[in-house]
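Colleague: Predicted model follows, preceded by the sequence.
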Amino acid sequence: MSEAATLVAETKPQEAEHFDVLVAGSGISGIGGAYHLTKQCPNKSFVVLEEQESFGGTWLTHKYPGIRSDSDLFTFGYRFKPWTGTPIATAAEILKYMGEVIEENGLAPRIRYRHRIVSASWSSGDKLWTIQAVRKDTGEAVRFTANFLWMCQGYYRHSEGYTPEWPGMDRFKGLIVHPQTWPEDLDLSGKKVVVIGSGATAATLVPAIAGKCAHVTMLQRSPTWFRTGRNAIEIADELRELGVDPAWIHEIVRRKILLEQDKFTRRTFTEPEGAGQDLLAQVRAILGPDYDMGTHFTPSYRPWRQRIAFVPDGDLFHAIAAGTASVVTDGIEGFAEDGILLKSGKLLEADVVVTATGFHLSALGDIDFEIDGEPLAFSETVTYRGMMFTGVPNMAWVFGYFRASWTLRADLVADFVCRLLNRMDEKGARKVTVALRPEDKDMPLLPWIDPEDFNPGYLMRGMHLLPKRGNKREWQHTQDHWREKDELPAIDLDDPAFVYE
């Protein structure tokens, strides 16, 4: 039992507050879920519990310089709320957008901030979830009961990021910082900065601090795929000049982007070499023909086997071309007092080291789950389309896309949950669980994601925490939005996979 759960258990029980639906988290998924409940299930009572002091999730907790989306906001934004800014947005712009959704739809009274959920217990006798939480501002233990639990908490631990242990870190006389816990008073003026990593965080941070410190070096063990282009969409600008309704522009641009993304994703499977050369050409156009592309920007894996970060207006590569930033591709032997010892034998001097090395996967919010008094191990369940789990009643989970915007799937899952809630009402059912059908009994059970398809470090480190998948589409999280946009709305809620009581 976690420390917080122990605290709740030792606190005098309070009378539970009851809701039809309890939404965990007020990030992009939770706020979207709350909106859809008000529109599609207007008679349902619900509450959103949020651990932080406000809404926003990632966009609230991450404070590092330059933080921005690496997905375009026409698809990362909600389908019901037109995006009118530049495609790649800052955290502040995304928070403003989410705040407008809350205000325009009267969602604020539904959200309880500073409420950390520590446990969730299902009772088959009562057909209810009991949720134990702690108010972070007062330490008070509070209880809720809910007919349905909607997990929108994201997929990584917000309290701390992942930093590998390297020899000699305790000897380093400088500062080691993870972007997830960036000190607000950190002054990089005159400092030599090394950013370890080459994913979306590093690609954002490096150009944001280049020119504001003595020098910044992106240190990578191996190259990453990037794509670059203008932070603008020509057709959106033209339609705005024509005075077209913003809702129409939003939908037209979404469809255009989704079609282009799907075509490119499929090309990375059918023509991986050609797709890779196109991505390299974008970078070479900025860095010039003499830059060592082979060492620093030519990955050994095919595009989209890991996430491809979009670099708006090529700012990372312009910083490298200008000499305010540089890239070193090498392994880390350990730390010295004044920098990082590389496997090549060189010393990379540093005053500040930023470990943009990823995060800890959090399976359903690090919450203690029980079903009828027995601890729930999600790794022993099988996923239903990445939304529900065998043997886990009245619960849905939002896990978005890797190769497309997270919110695209959050909207689809919201439609599914609302439709399921309404179907339960039509049937007079108080409980619904997904279960393998007779024809699924001998289905091979596999890891959540096929590592040959997608294999970022955070997933590989945490695969043992995640549910299993089958070899049929119903029992997989396919990551294929182009098909799921038609498949999820067409799910037959009377299929034998759904067991109602």
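Modeller: Yep, it's here.
Colleague: contacts, neighbours, all on C-alpha from now
Modeller: Fine.
Colleague: Now do the same contact list for the closest residue in space to residue 200 that isn't next to it in sequence.
Modeller: Excluding the flanking residues, the one nearest residue 200 by Cα to Cα, 6 or more residues apart in numbering is residue 309, at 5.1 Å. Residues counted as contacts of residue 309 (Cα atoms under 8 Å, 6 or more residues apart in numbering) are 70, 199, 200, 203, 225, 226, 227.
Colleague: let's go with 10 Å and repeat that
Modeller: 69-71, 198-204, 224-228 (Cα atoms under 10 Å, 6 or more residues apart in numbering).
Colleague: ok, second structure coming up, stack it against the first:
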Amino acid sequence: MAEHLDVAVIGAGISGIGAGRYLRTELPAKTFAILEARSASGGTWDLFRYPGVRSDSDLHTFGYAFKPWRHRESIATAPRILEYLHETIAENGLDEHIRYRHRVVGAAWSSTDARWTLDVDHDGQRRTVTANWIFAAGGYYRYDQGHTPEFPGRDRFPGPIVHTQQWPGGLDHTGRRVVVIGSGATAVTVVPAMAATASHVTMLQRTPSYVLPMGTHDPIAAALTRIFGPDRGHTLTRHKNITQQRAVWKFCRRHPGLARRILRRITARQLPPGYPVDEHFNPPYPPWDQRLCISPDGDLFAAIRSGTASVVTDRITTFTETGLLLESGRTLDADIIVTATGLRVQAFGGAALTVDGTPVTLADTIAYKGMMLSGVPNFAYAIGYTNSSWTLKIGLLCEHFCRLLAHMDAHGHRVCRPEPAAPGMTTRPFLDFGAGYIRRAVDELPRQGDRMPWLTSMNYRDDVRLLRAATVADPELRFTA
């Protein structure tokens, strides 16, 4: 017989682990399982294996509110983050709830039964799981492959061509010439990490990104911990960093010209005298149209100053037998080419959803409170912030989700479905974000409305009021028994 659950959580990454912890502590009577397609927990932090992989947010806010970050480093490497997640699983007894190698292929809602039936692939065998609720915590990108543009002449290059999402074990770049294609957070991480032992690393970018040096260690956090203890110190540091993140983002959006000049000045101080800053580190878009890239302790700039790394801003004409030919006519010789060319967006792990036999077309739905979809009953999802630490919003969503389920139990409701009061409401893209991986998939994602609760908020303070303080009952959230 099919296993029946109160909640089926999809994904055992940082969001799914957090959801499991909140369900375990806030709703201990609920049955739940975390269905993980891969054979290990940790999501992003177990998947990516490229050199130097790390967070680009401080762990006092990227970590959970309920579990203080104890390490000295605020910007942490993937092994440290993975250790932190494994500790969270163990401390909250989540091991027994995680079903590894369980990939959700599809989910069908039946109004007659008031439940979901999930079609699950487990090691090539199909299984059925039923659930009153689905909580989709699988992130927003495909785990099996990243985005790689079509490069002319790719087959001509005899050396390894490696995408950062599929990093091969045992790749030795010691003493070799490396070209990293890309300019985002991944490229900014890979270049200095490889430059430590490579002959030379070139970051080839089509468009520059804003790169901001940031200290790996937070002296204020260390002082607060020393004075107030680890728990209170963590809370104070978390509030400080939330305020700081929001202030920087608001300043950049309200005063883009001034913010650009300040960022340029900071960058110029990190680079050798006479360096062409505007060519390589002055993007054509305003700050925070895309996420700012973090360089821990200025490691990228240090590699450039030492001569072990360089930046080239140009376009690729073709791959060659020795490297790359660029539009300017310049050639880049390489022994290894790394494509740090981004992610492929995939909503809800690619699972096909149907409601009473009708397929759900995500582009026809509207996001409710940034966590549910119009017309789709008993379905919630976790998408974090793009302008701050991802996990800040995940915690609020998990809290609200648990409060919603408790409200339904208290009032005898079995079904919850968001429905706009005004069907003709003006909509816009789900995420107002300029990153390439979002632009490539924006037409396949849900929409957001022009007013609360149909806006996808990226403001932590607003979300605290909406998701933590406000009641879960809402005229546009339809409850039925």
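Modeller: Received the coordinates, thanks. Everything quoted here is computed from the prediction, not taken from an experiment.
Colleague: about what we covered before: filter the contacts of residue 309 of structure 1 down to the ones in helices?
Modeller: When DSSP state H is applied, the contacts of residue 309 of structure 1 are split such that 200, 201, 202, 203, 204 fall in helices.
Colleague: For the corresponding residue of structure 1 for residue 172 of structure 2, give its distance to residue 212 of structure 1.
Modeller: Under the alignment (TM-score structural alignment), residue 172 of structure 2 pairs with residue 187 in structure 1. To residue 212 of structure 1, residue 187 of structure 1 is 9 Å away according to Cα to Cα, to the nearest Å.
Colleague: Compare these two (neighbour count), which wins?
Modeller: The residue with more neighbours, out of residue 187 of structure 1 and residue 212 and counting by other Cα atoms under 10 Å, is residue 212; that gives 15 against 10.
Colleague: Hmm, residue 188 and that one touching each other?
Modeller: Yes. Between residue 212 of structure 1 and residue 188 there is a contact at 6.9 Å, judged by Cα atoms under 10 Å.
Colleague: if we can go back for a sec, pick out whichever of the contacts of residue 309 of structure 1 sits closest to residue 501 of structure 1.
Modeller: residue 71 (40.8 Å; Cα to Cα).
Colleague: Not counting sequence-adjacent ones, nearest residue to the counterpart of the closest one in structure 2?
Modeller: With TM-score structural alignment as the criterion, residue 71 of structure 1 lines up with residue 57 in structure 2. Using Cα to Cα, 6+ apart and skipping residues adjacent in sequence, the residue nearest residue 57 of structure 2 is residue 389, 5.7 Å away.
Colleague: What does that neighbour correspond to in structure 1?
Modeller: Residue 389 of structure 2 maps onto residue 405 in structure 1, by TM-score structural alignment.
Colleague: Could you list every helix and strand in contact with the longest strand along structure 1?
Modeller: Determined from DSSP state E, the single longest strand within structure 1 is strand 141-151. Contact partners of strand 141-151 of structure 1 among helices and strands, from 3 or more Cα pairs under 10 Å, 6 or more residues apart in numbering; DSSP states H and E: helix 3-10, strand 17-24, helix 28-40, strand 46-49, strand 115-123, strand 128-135, strand 395-397, helix 406-427.
Colleague: quick one: the fifth one aligns where in structure 2?
Modeller: Read that as strand 115-123 of structure 1. Against structure 2, strand 115-123 of structure 1 falls on residues 102-110 (TM-score structural alignment).
Colleague: biggest helix in structure 2, by residue count?
Modeller: helix 230-254.
Colleague: If you count neighbours, what's buried in whatever helix or strand comes next after that helix?
Modeller: Scanning forward in sequence from helix 230-254 of structure 2 by DSSP states H and E, the next helix or strand is helix 256-270. Buried residues in helix 256-270 of structure 2, counting neighbours by 16 or more other Cα atoms under 10 Å, are found at 256, 259, 260, 263, 264, 267, 268, 270.
Colleague: Now find how far off-centre helix 256-270 of structure 2 is within its chain.
Modeller: Counting by Cα atoms, centre = their mean, to the nearest Å, helix 256-270 of structure 2 is centred 26 Å from the centre of its parent chain.
Colleague: name the helices or strands packed onto the following helix or strand past it?
Modeller: Next along the chain after helix 256-270 of structure 2, taking DSSP H and E as the criterion, comes helix 277-281. Secondary-structure packing of helix 277-281 of structure 2 (3+ Cα pairs under 10 Å, 6+ apart): helix 256-270, strand 309-313.
Colleague: The shortest one aligns to what range in structure 1?
Modeller: Right, strand 309-313 of structure 2. Going by TM-score structural alignment, strand 309-313 of structure 2 sits over residues 325-329 in structure 1.
Colleague: which residues sit in contact with the spatially most distant residue from the centre of structure 2?
Modeller: Centroid-distance maximum for structure 2: residue 329 at 36.9 Å, with Cα atoms, centre = their mean. The contact partners of residue 329 of structure 2, taken as Cα under 10 Å, 6+ apart, are 314, 315, 316, 317.
Colleague: Strands - which of these land there?
Modeller: Those of the contacts of residue 329 of structure 2 lying in strands (DSSP E): 316, 317.
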